[in-house]
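> give me a 3D structure for the following:
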Amino acid sequence: MKRDAIISWTLVVAAVALSGVVYSMLVYGGRPVIGAIFSLFIGMPLIAFERRVALPRFHAWLHGLSTPAFLLLSMIAYYILILAGYIAGGTVLNLVGAISEPWKEIFILPWNVVIYTFVVTGTITFILRVRELLGRDIFTNLLLGRYRKPVQEERVFLFIDLVGSTSFAEKHGDLRTQQFLAALFTALAEPVRRYRGAIDDYIGDAVIITWPLERGIKHARCVNCVFEIIEQIEGNSGKWIAKFGQMPRLRAALHGGEIITAEIGVDHHKIAYFGDTVNTTARLESLCRSLERPVLISEELAQRLTLPPTINADYLGEHALRGRGQKIGVMALTRVRESAANLLQARIVGQPAE
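You can find the predicted model right below:
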């Protein structure tokens, strides 16, 4: 589990336990430890379910229902989870001698506990969903007001575009195309989280991903993210073909440099990025088509990071980009075949390849 996930779950566990302490002090006037333990038994299964950690298939099925059926079955599922947690917590505490209530009371769930649990877990889930909707970095920065005034900083940008989306739409229609894009963007999400990036925006069939420069170039996160996305799609080619009749083909471009970051908007707030770096990345992605290379990186960014042994960089010279006066050095990135990667790694560490 990555550091960010550990921190996130630690905060959630602490919030749930604290809510139990508060409830115990308000209702019983004491026993904060008992309240915290009960709260964890009752609340964490709900949080885990909402975060798709527990029962992910049932969660997906539930969210695919019509609204009336979803609401009814959700309430039933939540009640069962709360009851199961209440019984489990009471049983454990009774067995260790922490409480001495009659066993029959352990199996009777008070309605004030149900209501309080719904309020607490609902609030936590709402915050997590807003954070997920906006993105971890954007959510935090909006709360802190970091970009209320424009800030000059360095960032890495990754533009990913779906190849052939127009022809797919002509063949299958707009609804099917939207489903195809939704599945693709869902597939992108986990590699982006794993490599600590943030999805800034979706523009038609393209997605913009960004990192603070130091975070993005450390361990070549921005490059590894691209190829993990491609590898994940290729690894599930059978599912893509079975569901949509084809596998997504992507074009991607990486560039980094100075930009201006600012919070804009009145009714709808957004953190926006301004500057030549963003435009250059977009133009570089367009260059993928004419150069017939799926993944490009600016020479400037490539020189600031260390590529992993599994990635090969091919220098393509300097190219003029539309709307940009100066030419830019361009490199094409490709994956090294496994046997070649093992040989290269063996040469680096001075050991024979397997």
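> when you work out contacts or count neighbours from here on, use the C-alpha atoms and nothing else.
OK.
> helices or strands up against the strand or helix carrying Leu343?
Here Leu343, judged by DSSP states H and E, is contained in helix 338-349. Helix 338-349 is packed against no helix or strand, with contacts defined by 3 or more Cα pairs under 8 Å, 6 or more residues apart in numbering; DSSP states H and E.
> buried ones in that helix?
For helix 338-349, a neighbour-count test (16 or more other Cα atoms under 10 Å) marks 341-342, 344-345 as buried.
> a markdown table please, covering those residues and showing distance to Val113.
As requested, these are exported to a markdown table (distance: Cα to Cα, whole Å):
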| residue | distance to Val113 |
| --- | --- |
| Ala341 | 57 |
| Asn342 | 58 |
| Leu344 | 61 |
| Gln345 | 58 |
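> and this one, so I can compare the two:
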Amino acid sequence: MKRSIQQYLKLLWQSVLFWSIAMAMYSIFRYYGIDEEEGFTVIREYSGIQGTLRALLGFGTIGALLGILYATIDFVFDKYVANRILLFYDVLCRTFLYFITSVIVFTIIMNIFSELYGINLDTQPGWWQHNKSFWATILYMVLVSFVFTFINIAKEKFGKGVFLKMLMGKYRTPQEEKRIFMFLDLKDSTTIAENLGHFKYSQFIQDCFYDLNEVVPKYDAEIYQYVGDEAVLSWSYKKGLANNNCVDLFFAFQQKKQRKSQYYMDKYGVVPEFKAGLHGGKLMVTEVGVIKKEIAYHGDVINTSARIQAQCNKHKVRFLISEKLLQDLKIKTHLTTEFLGSVLLKGKQEEVKIHTINKVG
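I've put the predicted structure just below:
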């Protein structure tokens, strides 16, 4: 519950900030200097700096209210609706609610400003149908909403903070960073795929990764890539260590699957189990590609993480971590660790000490 509230508040402030600025900018485009344009006659209430400030206040207030309501709609849909209906119907329903919300907010603010400043604004039922200024504003809102959506998609694609760095050209030349990587792989995937068939198996993986995506933001993780039935997660070293995010995410994902075990059994006849390998250190990050740009990580850290995960079957455990990373973590009392020995991983000349981590109870 606490995590959900934090997610909502984060979405809320971003939405309120964006729409307040967007609508305030619209008022400037629409009204600033309009009384100085040749051929225009402007009533006193809308002229001069005073009229511009009124418009700025009015549209800024509209933007703030729209930000609150839009964020609430998005939060509810993302949490309870998005995975239950087709994307087309999701977009259709959201657009309809956005429009109704916009009409209501504009009507309320226009009524308030009519009373405050004695401006005769038409707010009778259906006023918006033939109001050209309203439709011009809606067109502007549609255009800026594409910008907002683009920013969110880019953030989801490249990870928080990475998109801005790409815009600034930071990764055009390789940069050294210290990061943590987790390789998550579905256990017994071949057997499950044979039993379910390729179509139902694809749905099965889709459900698993949907559950993973609900957990990932709560632990400040980034999804680097999906490879078949495997997901690669990443953290900056500082964020991964904070509150044991890189470890607690795995157990939170396990709990999520356990809570939905009946759903998986009813639909697929099997409850998914994942195994994970965790390691961290310095590596290079750079922008690659021309037709399709991506952020790529190069270095021993990512290879070692994958090799550690591959040792899970051999040691019959679900979660392995390198000793080097474990030493930097502060393991909580609800977790226990066990040293499993030193292993010579494929492609490495030196042995790597590995541990398993389990949850108490």
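> got a TM-score for the two of them?
In this superposition the chains share a TM-score of 0.84, using TM-score structural alignment, normalised by the length of structure 1; 332 aligned residues with a Cα RMSD of 2.7 Å.
> now do the helix holding Leu343 of structure 1: distance to the chain's middle.
Its chain's C-alpha centre and that of helix 338-349 of structure 1 lie 32 Å apart, by Cα atoms, centre = their mean, to the nearest Å.
> before we move on, the earlier item: closest to Ile127 of structure 1 among the buried residues of helix 338-349 of structure 1?
Ranked by distance to Ile127 of structure 1 (Cα to Cα), those are led by Ala341 at 43.3 Å.
> tell me where the stretch 251-354 of structure 1 has helices.
Taking DSSP state H, counting those that start in this stretch as the criterion, the stretch 251-354 of structure 1 contains helices spanning 276-291, 299-302, 338-349.
> okay if I get those as JSON lines plus distance to Val53 of structure 1?
Shown next, in JSON lines, are these (distance: least, Cα to Cα, whole Å):
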{"stretch": "helix 276-291", "distance to Val53 of structure 1": "35"}
{"stretch": "helix 299-302", "distance to Val53 of structure 1": "37"}
{"stretch": "helix 338-349", "distance to Val53 of structure 1": "33"}
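> and of those, who's closest to Pro32 of structure 1?
Nearest of those (Cα to Cα): helix 276-291, 51.8 Å.
> give me the stretch of structure 2 that that closest one matches.
Helix 276-291 of structure 1 lines up with residues 300-315 of structure 2 when matched by TM-score structural alignment.
> in that stretch, which residues are buried?
301-312.
> contacts for that stretch?
Stretch 300-315 of structure 2 is contacted from outside by 180-185, 275-283, 318-322, 340, 345-346, 354, using Cα atoms under 8 Å, 6 or more residues apart in numbering.
> hmm, which of the residues you listed are the buried ones?
180-185, 275-283, 318-322, 345, 354.
> give me the subset of those that lies in strands.
Among these, the members found in strands (DSSP state E) are 180-185, 275-283, 319-322, 354.
> Arg176 of structure 1 matches what in structure 2?
Checking TM-score structural alignment: Arg176 of structure 1 goes with Lys200.
> if you could redo that for Arg322 of structure 1, that was the one I meant.
That one, Arg322 of structure 1, aligns with Lys346 by TM-score structural alignment.
> tell me where the stretch 151-300 of structure 2 has helices.
Using DSSP H, counting those that start in this stretch, helices in the stretch 151-300 of structure 2 cover 162-167, 189-215, 237-241, 245-259, 261-268, 300-310.
> mind listing what's buried in the fifth one?
What it means is helix 261-268 of structure 2. 261, 264, 268.
> which residue is most remote from the mean position of structure 1?
Pro102 (45.5 Å; Cα atoms, centre = their mean).
> Arg172 of structure 2 maps to what in structure 1?
By TM-score structural alignment, Arg172 of structure 2 lines up with Arg148 in structure 1.
> show me the contacts for the spatially closest residue to that match that is not a sequence neighbour.
Using Cα to Cα, 6 or more residues apart in numbering and skipping residues adjacent in sequence, the residue nearest Arg148 of structure 1 is Glu263, 5.3 Å away. Applying Cα under 8 Å, 6+ apart, one finds that Glu263 of structure 1 lies in contact with 142, 147-150, 269-272.
> likewise Phe251 of structure 2?
The contact partners of Phe251 of structure 2, by Cα under 8 Å, 6+ apart, come to Lys359.
> where's it relative to Pro272 of structure 2, distance?
According to Cα to Cα, to the nearest Å, Phe251 of structure 2 and Pro272 of structure 2 sit 14 Å apart.
> just checking, Lys257 of structure 2 touches Asp211?
Yes. Applying Cα atoms under 8 Å, one finds Lys257 of structure 2 in contact with Asp211, separated by 7.5 Å.
> tell me which of these two has more neighbours.
Between Lys257 of structure 2 and Asp211, counting by other Cα atoms under 10 Å, Lys257 is the more crowded of the two (20 against 16).
> let's have the helices of the stretch 151-300 of structure 2 in a markdown table, adding distance to Leu56 of structure 2.
Output for the helices of the stretch 151-300 of structure 2, formatted as a markdown table (distance: least, Cα to Cα, whole Å):
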| stretch | distance to Leu56 of structure 2 |
| --- | --- |
| helix 162-167 | 29 |
| helix 189-215 | 38 |
| helix 237-241 | 39 |
| helix 245-259 | 43 |
| helix 261-268 | 51 |
| helix 300-310 | 51 |
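> of all these, which one is nearest Arg94 of structure 2?
It's helix 189-215; of the helices of the stretch 151-300 of structure 2, that one is closest to Arg94 of structure 2 (Cα to Cα) at 20.2 Å.
> by contact count, what packs against that closest one?
Where contact means 3+ Cα pairs under 8 Å, 6+ apart, helix 189-215 of structure 2 is packed against helix 245-259, helix 261-268.
> for the shortest one, name the packing helices and strands.
Pointing back at helix 261-268 of structure 2 there. Using 3+ Cα pairs under 8 Å, 6+ apart, the elements in contact with helix 261-268 of structure 2 are helix 189-215.
> and the helix it packs on, how far from structure 1 on average?
Once fitted to structure 1, helix 189-215 of structure 2 is off its aligned match by 1.7 Å on average (mean Cα distance after the TM-score superposition for structure 1).
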